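Undergrad: sequence plus predicted model, see below.
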Amino acid sequence: MDHQKLEKQLGLWDVYAIATGAMFSSGFFLLPGIAAAETGPSVFIAYLVSGLLALPTMFSMAELATAMPKAGGTYYIIDRSLGPMIGTVGGYGSWLALVLKSAFALIGMGAYLGIFFDIPIIPVAIVLTLVFGILNVVGAKETTALQKILVAALISIMIFYILQGLFSIFSMDFVEITKTQFTPLFTNGATGFFATVGMVFVSYAGLTKVASIAEEVKQPDKNIPLGMILSIMSAIFVYVSGVYIMVAVLEPSEFRSDLTPVATAGEAFMHWLPGESGVLLVVIAAVAAFASTGNAGIMSASRYPLAMARDKLLDERFARISTKGTPIIAIVATTLMMIFFLVAFNVAEVAKLASAFQLLLFALLNLAVIVMRESKIEEYDPGFTSPLYPWLQIIGMIFSAVLILEMGLLSILFTVVVSIFAVGWYYYYAYGKIDRQGAIFHVHARLGEKKDYGLEREMRGILREKGLREDDPFERVVSQAIVIDESSTELSYKTIIKRASEKLAERLTLDAEALFDKFCATHNTGAIPLGNGAAINHVRINEDLPSEMVLVRIPEHLSVSTKDFDVLNEDKTGEVENLRAIFFLVSSSENSGQHLRILAHLAEMIDNKHFIDRWKKASNDTELREILLRDERFINIKISSVNNTQKLIGKKIMEIDLPGESLITILKRDGEIKIPHGSTVIREGDELSIIGEVEDISLIKEWKKVDE
């Protein structure tokens, strides 16, 4: 985890714009007529079925991306779940498929511009590739700013287009239209229909590409799944409604041979607009769609070589981050590869061949969810969990396999060739350089084989990067923490564990000796070193209890061996870790994920370079707690008759109207710490520790002011 990190600067609408922009291009503006030739008027149903069948992979990707929000998306997930060899196949295949799809989109953009302008398509596509490549180098935020403009224009025009089309259809004789345009519904029977489902399925493939920029997403647990769900809902609505309109208004034989069916249909029902305004709107929407696919494609595709270089599967220069916060070498390589395909190949034909590989990746992503869950890695902590596990994933894998067989021999051969190249590259370049096996080895461990401990460490690092969830009680745990401010310089680690165990046992009504034994047995070490003069010891109890913590400050350095340390021997200490702070955490086993997130966030706070200096200088228990709390969400007030807190004197805590969801966590009275209850009566001189949202704490600060 020592590589350069990408800045988290993308929000919900950035995710939505990238996912939506990656889906709309040839699938809507070029493909419907070709698909209708296979199944007839039922083509709009084929788009609906394909969208629904994309849901298993969408749910799987949302779960995996929230558990592992790292650059490289599909590659990174497959690598960490199924191992680096399969990861290399996924990395090269994902990059190649997305490069081809993006290049094809820019050709389509040139084709639609050709409706109004006499321009050479390939040179225009090359210029556009360079423009989008430069924009991606400038910065992710700038790239997604353009993406949001393009997607907003696309969706706005498409909504107008669909509303006008439906109004036109329903203002005519609906029964007659259905009879003439939709009969027979399935011209080639079930075989033709399911072949069409496979053909249009790849129209939704761009949805999962958003995972490749997951590392740059703020609040990934919320924004990634919500952005993907909103995106696929938009896509299904536009695809199904739009194609239904095309079937209804276009003459069947004309529709099936039309490569610009959206524009042709628009001419039929938007003729009331002046001049060629209707067609112009469609062209603008098409240009926005193809441009957004090309733009998002370069952004997403460039993260694959970045992630592979971080993992030593490519030259480390591909992982270099520019001063703009973008992977400049990876972007340049992706841009040049797109230009190469545009110049050297018939991109439309090669892009079709990549469809089978995308389906293979879909199958692997569904398998990855099963592997990660069955590995029982505690640090696997997705912010979103796929419903109907594992049946949804099994359906997704079966459907992907069936569709791959429908893709034809050339597409399957293309997939095999790319896979063989990737495996060859792995053994030629990377084998022996890397020491990881993937989560599948944890599944092996349950069968008596070895597991990949390095993956557990990496997942803990991801937990630190992700941070806390909104409902994690970190502030409550720290603000109520028991503080042991040790004054003696003559003490052992065993003594500290005993004191912490006794205090926690008293608060949680547990057996102190049993708790002591658990702390001693943790990882068979006695302490988990964090560096910066601090260590954590933590246990989980098989009981329903809240998380509780003990903070220990040591006046002089305590040398504690953190490897093979015999904690039961008071005289045996090593020279491994000089400690000034030790933290003991107890949680319920039922909240394993929350326990790990609290530990990860605690480690993040301790890692601050100013932590140990503030820790040594703190004058009392309250200041020790405040060091670990976010200042804007915590306040300590003293009840006095000379300021606005006087209104609290004599009131029970249940009677106090605190702003928002604020909570009194600690009451200090006459030097003693008390856990407040609803019936506790506030007295003058009491000190209250309160946690809450930023705006609520700012209101409570007003209580400390003196009335004028």
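TA: Perfect, I can see it now.
Undergrad: for the rest of this, base every contact and every neighbour count on C-alpha atoms.
TA: Fine.
Undergrad: now residue 69, what's its secondary structure?
TA: Put simply, residue 69 is coil when judged by DSSP: H, G, I helix; E, B strand; the rest coil.
Undergrad: below is structure B, check it against A:
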Amino acid sequence: MAEKQSRGCLPEESFQSMGNYWRALRQTGFRLVDRITARSLVADEIREVLARSGQEMKKTLSWWDLMWFGIGGVIGAGIFVLSGQEAKESSGPAVVLSYGISGISAMLSVFCYTEFAVEIPVAGGSFAYLRVELGDFVAFVAGGNIILEYIMGCAAVARSWTSYLATLINHKPDDLRINVSSLPRDYSQLDPLAVVLCVAICSATVLSTKAASHFNSVTTIVHIFILLFIIVTGLLYADSSNMKPFAPFGASGIFSSAAVLFFSYVGFDAVSTMAEETKNPPRDIPLGLVGAMSITTVAYCLLALTLCLMVPYSRIDPDAPFSVAFETVGLGWAKYIVSFGALKGELKA
């Protein structure tokens, strides 16, 4: 009896004896091949996800809700982190075209996500779709890439948040960072405020998902009004001569910039994970995702055009492009509105 009880405490039958262990070890190759080539069935995937959830989620979301979730999840980092950097370093005023190319690529991805989300309306997102279509191994690799993607996105947004906060209080971004000369040049500026921001937002989300959702809705509305302010006010100070030369780095600069700017559209995939909570997935998911991506692409292109019309691309500040652009055209007061909007938008993002 004691022997049976001790064996029952072991995690796997393979480790209950040396004989079992060696037999299991000889099967490693076959198990690995099976793991790489195994695919999940749609019905099994739906049952597994529902079993992990414990109970079925309430279907309360419409296409209108999904569209605003998508807009709120995407708009943010692409405007306040990458637009100035890519315009100055890779594409010049042609950054408008780069945003358009990235938007088309993102829309094609949206069509794929839409098809999968309608076919498999579960909360597993792309991981669940890949398990069914390509197998466990590809899903595992893609899941790791998605986690890395969001880690890099959060880090970039949090670091940019420090830059806009510095602009808001009339300081340079480096004033709020710690320079460690013993570290390599590209890694020597530590950003403690960015770390505090990430920890605070993570803690708030864990403590109350509902409160985080309300906060996201409010900040999205405020964010959109500030974006409209940037476009309307910025175009009043537009100078068409700033668009020349249009593509100083050539076609290669446009496409290399488009590859980086695709990062701006990260977040739309989160909408597909809400399929389980959607009232009518075949109708609401396509409308919500395509609507969100269309509005986001137009907004990005208009904002990039506004920035490049306000100041020459060579004078764009890569840390806080819009705040410094308004200051350059003599609207010093406007930079505070823009910086506040950037802080809000990046907290949401």
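TA: Done, it's in. Keep in mind that what you see is a predicted model, and the values were worked out from it rather than measured.
Undergrad: point to the residue nearest the middle of the second structure.
TA: Note on the second structure: the residue nearest the mean C-alpha position is residue 266, at 3.3 Å, using Cα atoms, centre = their mean.
Undergrad: can you name the residues that contact the corresponding residue of the first structure for that one?
TA: Matched by TM-score structural alignment, residue 266 of the second structure corresponds to residue 205 in the first structure. Taking Cα atoms under 8 Å, 6 or more residues apart in numbering as the definition of contact, the neighbours of residue 205 of the first structure are 23, 54, 358.
Undergrad: again with residue 154 of the second structure
TA: Neighbouring residues of residue 154 of the second structure by Cα under 8 Å, 6+ apart: 198, 349.
Undergrad: can you name the helix or strand that residue 65 of the second structure falls in?
TA: Residue 65 of the second structure is part of helix 63-74 when elements are defined by DSSP states H and E.
Undergrad: hang on, residue 242 of the first structure packs against residue 162?
TA: Yes - taking contact to mean Cα atoms under 8 Å, the distance of 6.0 Å between residue 242 of the first structure and residue 162 places them in contact.
Undergrad: settle it for me: which of the two has more neighbours?
TA: More crowded of residue 242 of the first structure and residue 162, by other Cα atoms under 10 Å: residue 242, with 25 against 20.
Undergrad: tell me the contacts of the more buried one?
TA: Residue 242 of the first structure touches 162, 262, counting by Cα under 8 Å, 6+ apart.
Undergrad: 10 Å instead, please
TA: For residue 242 of the first structure, the contact set (Cα atoms under 10 Å, 6 or more residues apart in numbering) comprises 28-29, 32, 44, 158-159, 161-163, 165-166, 236, 248, 262, 265.
Undergrad: show me what counts as buried in the helix holding residue 65 of the second structure.
TA: Residues of helix 63-74 of the second structure classed as buried: 63, 64, 66, 67, 68, 69, 70, 71, 72, 73, 74 (neighbour count, 16 or more other Cα atoms under 10 Å).
Undergrad: what helices and strands are in contact with that helix?
TA: helix 209-236, helix 269-272, helix 281-310, helix 334-348 (3 or more Cα pairs under 10 Å, 6 or more residues apart in numbering; DSSP states H and E).
Undergrad: right, and those - which one's nearest residue 191 of the second structure?
TA: If you check each of those against residue 191 of the second structure by Cα to Cα, helix 334-348 wins as the nearest, at 15.6 Å.
Undergrad: so which bits of the closest one are buried?
TA: Neighbour-count burial for helix 334-348 of the second structure, counted by 16+ other Cα under 10 Å, picks out 334-348.
Undergrad: so what does residue 114 of the second structure match up with in the first structure?
TA: Aligned against the first structure by TM-score structural alignment, residue 114 of the second structure finds its counterpart in residue 62.
Undergrad: could you tell me how far that match is located from residue 228 of the first structure?
TA: Separation of residue 62 of the first structure from residue 228 of the first structure (Cα to Cα, to the nearest Å): 8 Å.
Undergrad: with residue 316 of the second structure as the reference, measure out to the corresponding residue of the second structure for residue 264 of the first structure.
TA: Under the alignment (TM-score structural alignment), residue 264 of the first structure maps onto residue 324 of the second structure. When Cα to Cα is applied, the distance between residue 324 of the second structure and residue 316 of the second structure equals 8 Å.
Undergrad: what's the answer for residue 7 of the second structure, then?
TA: 68 Å.
Undergrad: over to residue 270 of the second structure?
TA: As defined by Cα to Cα, residue 270 of the second structure lies at a distance of 32 Å from residue 316 of the second structure.
Undergrad: and residue 123 of the second structure, by the same measure?
TA: Here the distance between residue 123 of the second structure and residue 316 of the second structure works out to 41 Å (Cα to Cα).
Undergrad: what's the answer for residue 103 of the second structure, then?
TA: Shown here: residue 103 of the second structure relative to residue 316 of the second structure, a distance of 23 Å by Cα to Cα.
Undergrad: for residue 105 of the second structure, same thing?
TA: Taking Cα to Cα, one finds residue 105 of the second structure at 26 Å from residue 316 of the second structure.
Undergrad: and the strands in the first structure, which stretches?
TA: Taking DSSP state E to define them, one finds strands in the first structure at 482-485, 528-531, 534-541, 548-560, 577-588, 634-638, 663-669, 672-674, 687-691.
Undergrad: quick one, which of those strands is nearest to residue 87 of the first structure?
TA: For the strands of the first structure, the distance to residue 87 of the first structure is smallest for strand 528-531, at 30.9 Å, taking Cα to Cα.
Undergrad: only the buried residues of that closest one, if you could.
TA: Those would be 528, 529, 530, for strand 528-531 of the first structure by 16+ other Cα under 10 Å.
Undergrad: ok so, going back, give me the nearest residue to the match of residue 264 of the first structure, chain neighbours excluded.
TA: Nearest in space to residue 324 of the second structure, with sequence neighbours left out and distances taken as Cα to Cα, 6 or more residues apart in numbering, is residue 317 at 6.4 Å.
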